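**Q** sequence-free structure coming up:
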């Protein structure tokens, strides 16, 4: 394991390293296209992740945005880890090769702090048609810098909730509470073991990665009363709350969870749920669209409940792929026009009309959830998804003050490394290679190194 020096590295260096090593919700794919070096004239260079909704955006841009504005858009589209590396290099150096890039709500406040992003408030103020107030409040908050200014606009967003086979619960005479606690979920999982041949009660991520097992586990820690750091930057992974939450999570997945849990992430739990191998699944709200797709074997069989809680009123995480404009952009005005179009209401309508409402990049605007076409397509889960996002509390996700924002992460550059190392310890406990106590003892030592860097701030 890497040991940090007690002398704090420059923040820009930390942020660049962190942004290049992020792991987030599952996105995979191959090289799709490339843009030119350096924007010029009316052209805008966009560097973005290659998820399906981004690729659809790329296909629609020339025939709509460019046709209407005359602004050509050069896209560079890369797999997630590759695109994060390229973004961190270009933005940290303020090279200006790319005007716009896809960034998450983890990176945007960090990038803003380092002066790498263009403030968006002036553009929003002069573009009333964009309707910033229509953007869900937690999304706006998560894309705001320390100075209270906006530095990003969401393309789509998600929270987390509990997905379950409502047909099996009914058959077994079980009722899912409207606002379940984790204890109640554990009891239901035990009763659903074997509800069908070979079926397990629940699927939970166990795969190492700060964006894999640590995402759901941290929401459990929050609602059990724990925190990575207290408001004075004291590491708290050895607290009774962390111990209780982690032991509950590890025991639940070991006793009533899927086979191979220590190597299960989003994709594996999705497969287990659609194939009828697990009866419940706690994960991203974006999974619901896949479970309810036309070719899904469980379409119409699923129920959805809020993220389970213990000591807090809500527990769902918050994540968004958003647009950031590089401070060194040579075409910031045209860059904003692209961002405004790509995150606007009109673009959602375009996708709904030309591709289908199930493909709309939702999770960011209140008006989406009032659109009758979208509500008809996503009726099984859209209201629960909106509620989960609106109830997310990125600045206050637990029962005590936090020194940095974030629900399923801590909004500091060092978290990518810390979270990944801690996740390896937790995954080893899920695999039965060590005890929870041992995993958290090692994790506390790792977190204390970060405490030393931030102590007294």
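**A** Looks like it came in fine. Keep in mind it's a predicted model, so treat the numbers as computed, not measured.

**Q** From here on, just use CA atoms for contacts and neighbour counts.
**A** Will do.

**Q** where's the nearest residue to residue 226 once chain neighbours are set aside, which helix or strand?
**A** Using C-alpha to C-alpha, 6 or more residues apart in numbering and skipping residues adjacent in sequence, the residue nearest residue 226 is residue 241, 4.9 Å away. Element membership for residue 241, per DSSP states H and E: helix 240-256.

**Q** List the contacts of that helix.
**A** 186, 189-190, 193, 200-204, 217, 220-221, 224-227, 236-237, 261, 429-430, 436-437, 440 (C-alpha atoms under 8 Å, 6 or more residues apart in numbering).

**Q** how about the helices in the stretch 351-457 of the chain?
**A** 372-377, 382-391, 415-430, 436-454 (DSSP state H, counting those that start in this stretch).

**Q** Report the contact partners of residue 91.
**A** Contacts of residue 91 (C-alpha under 8 Å, 6+ apart): 116, 326.

**Q** Quick check: which element contains it?
**A** With DSSP H and E as criterion, residue 91 is part of helix 80-92.

**Q** for comparison:
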């Protein structure tokens, strides 16, 4: 605890944070309910002790967080002082004036933030959300199970080989499922994974005129494969599983492989895990996503300065050290995918066997617009209408996965919903 307090004190002294009693207030912070954000609540006790700023945490499931934060921020409601958002929202909300631009002191070392992460949270060169952690996606598989089954998983493997490996590991009588993948509906839940699969099959959300292309052969091939893979080799009820549900299954030894956020590797507690770059069906561009859970200040808050000061601390190099020095955590629990300097510590490299695979995935992610897709973003499109489009399609994909609809029915309904949204928005 002394090391944590010392780390916090050093940062606060260097960056001019208010000392206890000098400008005390309370900040209401809306966070996603995942491991790193939950850990922050303990680490931030030192921040309150040193500054006198009390922190009220509102921890929400991903889909609920997005709904509540969007509604409050868009209307200037002022319910939250600090909010968790990501790469889809940050540049759009910054351009709209919904969130404050972020500029920090030299000690913060903005150049230490990974370039792809910083760019994704900026608009016209100004950063509007600071990354708490960043991620891509990759394969996390039980090498002990693949070895026992006589199969292997390679970097950028084919989907057919992935299915073969899942089939070989699948042993439901003993509680092991070959593949655990997101199925819970949401544009950042099931559609995060599904979009990367569609990308790898050569599909995209929209054509050059921003007309939806969900009824294409590429989407049909990808979704049929997805439903078949999970239907045959996934756990029952996959249409209700997202990150937290699958993490629990994996740590119970019930998953042979999981293709999901690289950040998950920080929380895996089973032995024998190995890592590989995301599979594809001939198109590796967009087969792995790029995301950051970041912290922003809504323009509706009355505590702008205090909120910015907290974000500066919570996304700093010193915060990483504070987590590493915390008696409940250590180097294996530090937020990753955020700062280049984290990957230079021998202590981190010693406990993070996933570090090389994670960095390779982040560096190979391709969010730029291409001939295949006219929009920025890998597993999302950086346009204001995408959350509505993605949420509508997410429900249809969950229906296809559960068997409530056929794949063709779900794709037709998705195309119709997306077309109505984009047409009404005036794209064509």
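**A** Received the coordinates, thanks. On a predicted model such as this, the values are computed, not experimentally measured, just so you know.

**Q** Point out the most buried one among the helices of the stretch 351-457 of structure 1.
**A** helix 415-430 (a mean of 23; mean count of other C-alpha atoms under 10 Å).

**Q** Read off where it ends up in structure 2.
**A** Using TM-score structural alignment, helix 415-430 of structure 1 corresponds to residues 386-401 of structure 2.

**Q** contacts for the matching stretch?
**A** Residues contacting stretch 386-401 of structure 2 (C-alpha under 8 Å, 6+ apart): 183-187, 190-191, 223, 227, 230-231, 238-239, 380, 405-407, 410-411, 413-414, 417-418, 421.

**Q** please redo it, this time with the cut-off set to 6 Å
**A** 185, 186, 187, 191, 227, 239, 405, 406, 407, 410, 414, 418 (C-alpha atoms under 6 Å, 6 or more residues apart in numbering).

**Q** Would you mind putting the residues you listed into JSON lines with distance to residue 303 of structure 2 alongside?
**A** As requested, these are arranged in JSON lines below (distance: C-alpha to C-alpha, whole Å):
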{"residue": "185", "distance to residue 303 of structure 2": "34"}
{"residue": "186", "distance to residue 303 of structure 2": "31"}
{"residue": "187", "distance to residue 303 of structure 2": "31"}
{"residue": "191", "distance to residue 303 of structure 2": "35"}
{"residue": "227", "distance to residue 303 of structure 2": "47"}
{"residue": "239", "distance to residue 303 of structure 2": "40"}
{"residue": "405", "distance to residue 303 of structure 2": "48"}
{"residue": "406", "distance to residue 303 of structure 2": "50"}
{"residue": "407", "distance to residue 303 of structure 2": "49"}
{"residue": "410", "distance to residue 303 of structure 2": "45"}
{"residue": "414", "distance to residue 303 of structure 2": "41"}
{"residue": "418", "distance to residue 303 of structure 2": "38"}
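
**Q** closest to residue 316 of structure 2 among these?
**A** Here the nearest of the contacts of stretch 386-401 of structure 2 to residue 316 of structure 2, counting by C-alpha to C-alpha, is residue 187; it sits at 29.1 Å.

**Q** corresponding residue for that closest one in structure 1?
**A** Residue pairing (TM-score structural alignment): residue 187 of structure 2 is matched to residue 210 of structure 1.

**Q** Name all residues that make contact with residue 280 of structure 1.
**A** 163, 164, 202.

**Q** Aligned against structure 2, show me the partner of the first one.
**A** Which is residue 163 of structure 1. Match for residue 163 of structure 1 (TM-score structural alignment): residue 140.

**Q** Going by residue numbers, what spans are helices in the stretch 1-150 of structure 2?
**A** Counting by DSSP H, counting those that start in this stretch, the helices of the stretch 1-150 of structure 2 are 2-15, 35-43, 45-51, 62-74, 90-96, 115-120, 143-149.

**Q** which part of structure 1 lines up with the fifth one?
**A** With the alignment judged by TM-score structural alignment, the segment of structure 1 matched to helix 90-96 of structure 2 spans residues 108-114.

**Q** on that earlier part again, for the match of residue 163 of structure 1, list the residues it contacts.
**A** Contacts of residue 140 of structure 2 by C-alpha under 6 Å, 6+ apart are 257, 258, 274, 275.

**Q** pretty sure the third one is in a strand, no?
**A** Yes - following the definition DSSP: H, G, I helix; E, B strand; the rest coil, residue 274 of structure 2 is counted among the residues of a strand.

**Q** Map it onto structure 1.
**A** Checking TM-score structural alignment: residue 274 of structure 2 goes with residue 303.

**Q** Identify the residues contacting that match.
**A** Residue 303 of structure 1 neighbours (C-alpha under 6 Å, 6+ apart): 163, 164, 166.

**Q** any idea how far it lies from residue 81 of structure 1?
**A** 33 Å (C-alpha to C-alpha, to the nearest Å).

**Q** count of residues packed around the closest residue in space to residue 175 of structure 1 that isn't next to it in sequence?
**A** Spatial nearest neighbour of residue 175 of structure 1, excluding adjacent residues (C-alpha to C-alpha, 6+ apart): residue 169 at 6.4 Å. For residue 169 of structure 1, the tally of surrounding residues (other C-alpha atoms under 10 Å) stands at 18.

**Q** What of residue 275 of structure 2?
**A** 25.

**Q** re earlier: is it possible to export the contacts of residue 280 of structure 1 to CSV including distance to residue 309 of structure 1?
**A** What follows is these, written out as CSV (distance: C-alpha to C-alpha, whole Å):
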residue, distance to residue 309 of structure 1
163, 15
164, 16
202, 16
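
**Q** Specify which member of those residues is nearest to residue 40 of structure 1.
**A** residue 163 (47.6 Å).

**Q** Would you pull up how far the host helix or strand of residue 215 of structure 1 lies from the middle of the chain?
**A** Using DSSP H and E, residue 215 of structure 1 sits within helix 214-223. Its chain's C-alpha centre and that of helix 214-223 of structure 1 lie 13 Å apart, by C-alpha atoms, centre = their mean, to the nearest Å.

**Q** now it and helix 240-256, what's the angle there?
**A** 130 degrees (axes from the mean of the first three to the mean of the last three C-alpha atoms, to 10 degrees).

**Q** Mean deviation, helix 214-223 of structure 1 versus structure 2?
**A** Aligned to structure 2 and superposed, helix 214-223 of structure 1 gives a mean residue distance of 0.9 Å (mean C-alpha distance after the TM-score superposition for structure 1).
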